[in-house]
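# One predicted model, sequence on top.
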Amino acid sequence: MRALIQRVTSAQVHVDGELVGDCGAGVLILICAMQGDTDDLPAKLAAKIGKLRIFKDEEGRMNRSLSDIGGQALVVSQFTLAADTSRGNRPGFSQAAPPAEGERLYEAFAAEMAQIVPTQTGRFGADMAVSLTNDGPVTIWMDTDA
C-alpha cells in the first residue's frame, strides 16, 4: 500500500458539493492499494501511521504521535498515487490494485485507523474535492514495499 500523510489542522472531502468526511487536528491520509498487496498490510500501515511522531511536543520538536495528541484522521482513496511516469507524458496506473481489491483494502485500512483514532473517509471511486490546511507543512510518503 502507498500512503501520503499530511499533518493538518483541518481537512474536508466533498462529493457533488456534499461534505462526506472531515477532521480537525490530525492527518489527511491519501491511500492507494497496489498490485500484490496482502490482507495484513492495512493493519501494519495503520499501526505505523498511528505511532508516527510528527506532532510537536512542548519544546516544538516533532516528538508526538497522532495517538499522543488525540488527533483525528481523514482517509481518502487516491489511485493516482500508483502513477508510473517513467515513459512518455501520460502517467500509467497499472501498478494500482484492481478497483474491487483496492476498495476492499481501502475499507480495511480505514477500519484499522478507526481503531486507533476517530476516522472519517471519502467515497471510494468518487470524484472528490479535498481541502486541507497543512500544518507545518508536514507531508510524509510511505510505501509498504519500501
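Okay, I see it.
# going forward, measure contacts and count neighbours with C-alpha atoms only.
Fine.
# residues of the longest strand along the chain that come out buried?
Longest strand in the chain by number of residues (criterion: DSSP state E): strand 128-143. Residues Met128, Val130, Leu132, Thr133, Asn134, Asp135, Thr139 are the ones in strand 128-143 that count as buried (16 or more other CA atoms under 10 Å).
# which one among those residues gets closest to Ala47?
Using CA to CA, the shortest approach to Ala47 within the buried residues of strand 128-143 belongs to Thr139, at 17.7 Å.
# For this protein, just list every one of the helices.
41-51, 66-69, 99-114 (DSSP state H).
# Next, format those as a markdown table and append mean neighbour count and distance to Gln120.
What follows is those, written out as a markdown table (neighbours: other CA atoms under 10 Å; distance: least, CA to CA, whole Å):
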| stretch | mean neighbour count | distance to Gln120 |
| --- | --- | --- |
| helix 41-51 | 18 | 14 |
| helix 66-69 | 17 | 15 |
| helix 99-114 | 19 | 8 |
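# another one to put next to it:
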Amino acid sequence: MARDYRLSRMLHVLIHMGEAEKPCTSQEIAAMLNTNPVVVRRTMAGLRDQGYVVSEKGHGGGWRLTRPLSAITLLDVHRALEPGTLFAIGPSRDRPECLVEQAVNASMQEAFARAEAELIRELQGRTLADIVDGMKRPPACDTHPAATT
C-alpha cells in the first residue's frame, strides 16, 4: 500500500518559506524535497489556488506565503493538496451480497468515520507556527542542506 507524503512534505516546505527572508524558488524547494521543480510547481498550485502562497516571476522571484504561519492550519494544507481519503485501507467489495461482508464493512466504515473526524479535529487545531514552536528554529530555504548541493 503506497503512502501519501505530500502533506508532511508541504508542511516542511511551508515552514521553510515562512522562515525565509526571500521567496523560495521551485529549484530550491525541489532540492529540499529531492524531487523535480515541475512536481513542486504542480503541488504548489493547489496551495496557490487556496490563497496560501503566491509565485513571483523574474529575478528574485519564487514562492512566498501570503499569510503568517500562525494563520495556516495543517487541515488547510491537507485540503489544498486535494487529497483522496485520509486512510488507505477500506472495506472489501468482493461479495456485496454476503451478510458477513456487509456487517464487516458497516463496522469498518463507522470506525473510519470516527477516526477521520478525530484526525480532522487534530489537523484543524494545529498551525504551522505550532510546529515551529515545538522545535529549534529551522533554516531558511536558501540555507537548507539539500539546497546547497
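Here it is on my side, so go on. It should be emphasised that the depicted structure is a prediction, and the values quoted were computed from it without experimental measurement.
# Quick check: TM-score for this pair?
Here the TM-score for the pair of chains, by TM-score structural alignment, normalised by the length of the first structure, is 0.27; 66 aligned residues with a CA RMSD of 4.8 Å.
# Using CSV, lay out the helices of the first structure together with distance to Ala11 of the first structure.
CSV is the format used below for the helices of the first structure (distance: least, CA to CA, whole Å):
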stretch, distance to Ala11 of the first structure
helix 41-51, 17
helix 66-69, 15
helix 99-114, 16
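# Asp143 of the first structure: which of these is closest?
helix 41-51 (8.7 Å).
# Now the two most distant members of the buried residues of strand 128-143 of the first structure.
Met128 and Asp135 (21.5 Å).
# longest helix of the second structure?
Taking DSSP H as the criterion, the second structure has its longest helix at helix 99-124.
# Quick check: what element follows it along the chain?
helix 128-133 (DSSP states H and E).
# Quick check: which helices or strands does that next one pack against?
Applying 3 or more CA pairs under 8 Å, 6 or more residues apart in numbering; DSSP states H and E, we find helix 128-133 of the second structure packed against helix 6-19.
# Counting neighbours, which bits of the helix it packs on end up buried?
Neighbour-count burial for helix 6-19 of the second structure flags Leu7, Met10, Leu11, His12, Val13, Leu14, Ile15, His16, Met17, Gly18, Glu19 (criterion: 16+ other CA under 10 Å).
# neighbours around the residue lying closest to the first one once chain neighbours are set aside, how many?
This points to Leu7 of the second structure. Nearest non-adjacent residue to Leu7 of the second structure, counting by CA to CA, 6 or more residues apart in numbering: His78, 5.8 Å away. Residues lying near His78 of the second structure (other CA atoms under 10 Å) number 22.
# got the buried residues for whichever strand or helix holds His78 of the second structure?
If you go by DSSP H and E, His78 of the second structure is part of helix 74-80. Neighbour counts using 16+ other CA under 10 Å place Leu74, Leu75, Asp76, Val77, His78, Ala80 of helix 74-80 of the second structure among the buried residues.
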